[in-house]
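**Student:** no sequence for this one, just the structure:
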């Protein structure tokens, strides 16, 4: 069966001029929002279609000027139920028409589809029928939003195939006046969704834009142009590193000089509050206690003073800046403006975000440390050493690479000698983030090269031996501003040495030596 990628089409016919609010006194708005987790018999169930639909419904009611009674939300229905619901809504539109009053109809679908039809719970609704039902509505403005996919793994490919009949206008067809198409991907390109955000990339960013992320000019209104531009840029960025590759939304329309359609208003209301952002970066608002709570909104490329409208609740906020990220909470009351105060947020390096599974990208640190250790050979004083430790953060563990040099003098004044120790180790640690401090436990293994230089005492050449080494360690880190960190680590090391006991004999020894060092590092991402 031909696969249809996540297509989001906004079909606008005979668009009227709009006033400052998305739904003025002379305009009434209606919406049918449908989700189907089950598609055809060969299609795996979707996990997030219902959540996508509810986010659309909530946004339309809170910010789009839609009365709750005018938004019909159906989850896991068949084609007959969707067909009947649309017919009843069109009948309401005709019955409630008043002279001098315009109307808007939005139809949203999230689920499975192919090039010929939507797939709802084992049934099909042909594209031609859906298109005719929407375009035949008596509403002056019609918006059709379809987010359809075939599911797979955590990041699903929602392929849009250029072959086969396609009920909506294709990119090669001319666009009539007052007609607009906004799609999540181009023909022949894969659209995608992700479990990490709980839905499709495009719908996720479209909702974020409608909540305020797309308000480019700061007038507290989000227009169709602004919403598309924001969702397009964020979708391309979010999918650039996925296995399927970047996804490019498209927008084709002809409004012929009409005022741009205002989709949402960001003014506080009885069903929404407004948050003023403290600076530039990406903001994630989770409705709950932590980052595991549902993600309500992601706002990217925000400028200082930008505003985001949210339903009343307590939100866990994560603010991603270029060098560090910050976390904290904000309470959003209905009908009020609040400011997200950066002073109330806790700052962390990106290594923590990776360890939490927060998709922080590549992150790690480089630390230069100095310290002391017991010498592995008898007859030498404790060593002074320096070490360069590189760490790469992975979600379950932190991987280390250590290069170190140590030097010790002989404790026997009559036989002056110098011990040089060159160490190369690799290992892994488990890190526990406790407030501003990160504690970790781990192991490392590698080789130690020992060079005994007796030249001053006997005139002999240096004696070199290479020994395998294994160590257990603990480490503590504390951020000291910006990307800088203070590190303290210590542990015990075991070496497998062949030690000469006399001219003719040697024996295996496994000296256990303790060590500790302190240093300054820099984190990166």
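**Tutor:** Looks like it came in fine. Since the structure is predicted, the reported quantities are computational estimates derived from the model, not experimental observations.

**Student:** please make it C-alpha for all contacts and neighbour counts, starting now.
**Tutor:** OK.

**Student:** run a quick neighbour tally on the nearest residue to residue 423 once chain neighbours are set aside.
**Tutor:** Of all residues not flanking residue 423 in the chain, residue 448 sits nearest, at 4.5 Å (C-alpha to C-alpha, 6 or more residues apart in numbering). For residue 448, the count of nearby residues is 22 (other C-alpha atoms under 10 Å).

**Student:** what does residue 84 give?
**Tutor:** Around residue 84 there are 11 residues (other C-alpha under 10 Å).

**Student:** and if you look at residue 24?
**Tutor:** By other C-alpha under 10 Å, 14 other residues sit near residue 24.

**Student:** residue 491 sits in which helix or strand?
**Tutor:** Under the criterion of DSSP states H and E, residue 491 resides in strand 484-495.

**Student:** helices or strands next to that strand in the packing?
**Tutor:** Contact analysis of strand 484-495 by 3 or more C-alpha pairs under 8 Å, 6 or more residues apart in numbering; DSSP states H and E lists strand 463-479, strand 512-524 as its packing neighbours.

**Student:** checking residue 53 next. Helix, strand or coil?
**Tutor:** helix (DSSP: H, G, I helix; E, B strand; the rest coil).

**Student:** all helices for the stretch 101-250 of the chain, in order.
**Tutor:** 127-135, 201-208, 224-239 (DSSP state H, counting those that start in this stretch).

**Student:** any buried residues in the longest one, and which?
**Tutor:** Read it as helix 224-239. 224, 226-236, 238-239 (16 or more other C-alpha atoms under 10 Å).

**Student:** direction-wise, compare that helix with helix 201-208 and give the angle.
**Tutor:** Put simply, helix 224-239 runs at 130 degrees to helix 201-208, going by axes from the mean of the first three to the mean of the last three C-alpha atoms, to 10 degrees.

**Student:** so which elements touch the following helix or strand past helix 224-239?
**Tutor:** Using DSSP H and E, the next helix or strand after helix 224-239 towards the C-terminus is strand 250-254. For strand 250-254, the packing partners by 3+ C-alpha pairs under 8 Å, 6+ apart come out as strand 179-183.

**Student:** other SSEs contacting the strand it packs on?
**Tutor:** Going by 3+ C-alpha pairs under 8 Å, 6+ apart, strand 179-183 lies up against strand 250-254.

**Student:** neighbouring contacts of the strand it packs on?
**Tutor:** 171, 175-186, 228, 232 (C-alpha atoms under 8 Å, 6 or more residues apart in numbering).

**Student:** this is the other structure I want to compare:
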């Protein structure tokens, strides 16, 4: 694996039970002598040649916060390191080991959580220009003689740590009986061959963000008010894989290496411990986004119907958005200390999607599942082809080629031949290009070019063996306009369009049976009114059908036997989108 892996993250959980775990994992439910410690470190700087991360320090703070609020960790037993060097990180680990020894001397039961977010490669953690190897890290964790040890590392090349004991990609493990566990488990956010990623949209690393969301209650599948280690990991596993499967860094597959004996699982958090919360009723269904008053996205989850979910939150003003069948709803609630709010489906009101920007990206960029085929990209490059109704006036064209204009009559002696030519030689295929720019979810501005030609060959008129073009008529247009998408459902999007611009007709050829070329051109202005249906095959690929009516001012002279080409137009189109409007700003591998 490339040691220069950048912009992303590795996560692993290390669980080691040195003796049987008796009772519940939270201080409130354990004996009064049980103590939990948390050491969280965030380092955005990975040394020379590595891009500076944005969210390593805030990820560490978020993890520490949820453990204090809901995980039974006292504020005095929480330590947060910001941008530590190698010496500072080792010193903190040694200090943690001393505090655990003092607690054990008083016969206290001890549990330790160590969290790191920052750069790493397949050999170890990168703190500035220094490296802490995985082997040395494991030895230092072994020196922390707590009854239970849980470590979370948020960095690149996560699977490398599990290879020490032969770990592999797996779905989450489940232990749900009475807690009595011995042994260890390593859990990682990705395999050794994969990059891990962080996102501007959520303002965090993917696995850490969903791990914290799960510990706030989203992962409580048993609805007992407690989130176990396996529940939190299962939630983070599913969400991380789903939200990264189509990102440029590739899908992340969490993995683990486990050697556990006994029964049960460690409870990570208790939703009932937090001072405030929101309970989502059984009838609420869809993807939920919870934003605090400072616009931080504090939780994101899919809520299925038929199961209530309680989220533990701190007192604040919240906007809770619900996306259901591509429609957006919102509930505004002020959450006070000690308050538990109940939200049912009827409490959400419909709201338009916002165009505001947040953390370098749209406020609601990408609430849809990444496996969705909804369009992605602010720019559209479209190729279209089809035909128009009005045909060139073949009688006029051929007769004009054979006789002076002042001698033309409808009863021209070429009438029978002309009739045959008119049937054989209609317009060719209309071809064109459209460049679109998406102004909002429902509006797009467009610039289109289109052209089509009609040839009348001499052999069609005279029966000669060697064909020679007698006359060519070419019609082209350049139109500026807009498309409005009023109805959007799953892969299908209906639109109406209006354009305005210039039309040009060009006619050139040779005299009938002669060699002298001639040409003429006419310009006019006009507009086009139409509509169509787009079908999204892939996030960047769309096909569609379009119908329109062309209106144009009359040419000063005939072109192709007509003064105008007003009439219906039919197109088939294929589009490619780019520019990433609905894609999160993603960086690969920390």
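**Tutor:** Noted; the coordinates are in hand. Model, not experiment: these values are computed from the prediction.

**Student:** about what we covered before: among the buried residues of helix 224-239 of structure 1, which one sits closest to residue 438 of structure 1?
**Tutor:** residue 238 (29.4 Å; C-alpha to C-alpha).

**Student:** contacting residues around the nearest residue to that closest one once chain neighbours are set aside?
**Tutor:** Among residues not flanking residue 238 of structure 1 along the chain, residue 201 sits closest, at 7.3 Å (C-alpha to C-alpha, 6+ apart). By C-alpha under 8 Å, 6+ apart, the contact set of residue 201 of structure 1 is 192-194, 235, 238-239.

**Student:** returning to what we had before: now the helices of the stretch 101-250 of structure 1 in a markdown table, with distance to residue 47 of structure 1?
**Tutor:** Formatted as a markdown table, these follow (distance: least, C-alpha to C-alpha, whole Å):
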| stretch | distance to residue 47 of structure 1 |
| --- | --- |
| helix 127-135 | 23 |
| helix 201-208 | 14 |
| helix 224-239 | 19 |
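
**Student:** select, out of these, the one closest to residue 270 of structure 1.
**Tutor:** Among the helices of the stretch 101-250 of structure 1, if distance is taken as C-alpha to C-alpha, the winner is helix 201-208, at 19.6 Å.

**Student:** corresponding residues in structure 2 for that closest one?
**Tutor:** Aligned by TM-score structural alignment, helix 201-208 of structure 1 falls on residues 206-213 of structure 2.

**Student:** neighbours around the residue nearest to residue 535 of structure 2 when sequence neighbours are not counted, how many?
**Tutor:** Sequence neighbours aside, residue 492 is the residue nearest to residue 535 of structure 2 in space, at 4.9 Å (criterion: C-alpha to C-alpha, 6+ apart). Burial of residue 492 of structure 2 is recorded as 16 neighbouring residues (other C-alpha under 10 Å).

**Student:** isn't residue 492 of structure 2 right up against residue 534?
**Tutor:** Yes. Using C-alpha atoms under 8 Å, residue 492 of structure 2 is in contact with residue 534, at 5.8 Å.

**Student:** now do the contacts for residue 487 of structure 2.
**Tutor:** With contact taken as C-alpha under 8 Å, 6+ apart, residue 487 of structure 2 is in contact with 493-495.

**Student:** apply 7 Å and report the result again.
**Tutor:** With contact taken as C-alpha atoms under 7 Å, 6 or more residues apart in numbering, residue 487 of structure 2 is in contact with 493-494.

**Student:** please identify the residue in structure 1 that aligns with it.
**Tutor:** By TM-score structural alignment, residue 487 of structure 2 lines up with residue 479.

**Student:** for its match, give its distance to residue 433 of structure 1.
**Tutor:** Distance, residue 479 of structure 1 to residue 433 of structure 1, by C-alpha to C-alpha, to the nearest Å: 12 Å.

**Student:** go on, residue 470 of structure 1?
**Tutor:** 25 Å.

**Student:** compare those two (neighbour count), which wins?
**Tutor:** Remark: of residue 470 of structure 1 and residue 433, residue 470 carries more neighbours, 19 against 14, as counted by other C-alpha under 10 Å.

**Student:** in the stretch 51-200 of structure 2, which spans are strands?
**Tutor:** Counting by DSSP state E, counting those that start in this stretch, the stretch 51-200 of structure 2 has these strands, from start to end: 78-82, 109-120, 124-127, 130-133, 148-154, 168-169, 180-188, 197-199.

**Student:** out of these, nearest to residue 263 of structure 2?
**Tutor:** When the strands of the stretch 51-200 of structure 2 are compared (using C-alpha to C-alpha), the closest one is strand 180-188, at 4.8 Å.

**Student:** now find how far off-centre the closest one is within its chain.
**Tutor:** Relative to its parent chain, strand 180-188 of structure 2 has a centroid offset of 33 Å by C-alpha atoms, centre = their mean, to the nearest Å.

**Student:** same question, stretch 128-135 of structure 1
**Tutor:** 36 Å.

**Student:** what's the average distance of that stretch to structure 2?
**Tutor:** By mean C-alpha distance after the TM-score superposition for structure 1, the fitted stretch 128-135 of structure 1 averages 3.5 Å away from its aligned residues in structure 2.

**Student:** mind listing what's buried in that stretch?
**Tutor:** In stretch 128-135 of structure 1, residues buried by neighbour count (16+ other C-alpha under 10 Å) are 130, 134-135.

**Student:** same deal with stretch 75-88 of structure 2?
**Tutor:** Buried residues in stretch 75-88 of structure 2 (16+ other C-alpha under 10 Å): 78-86.
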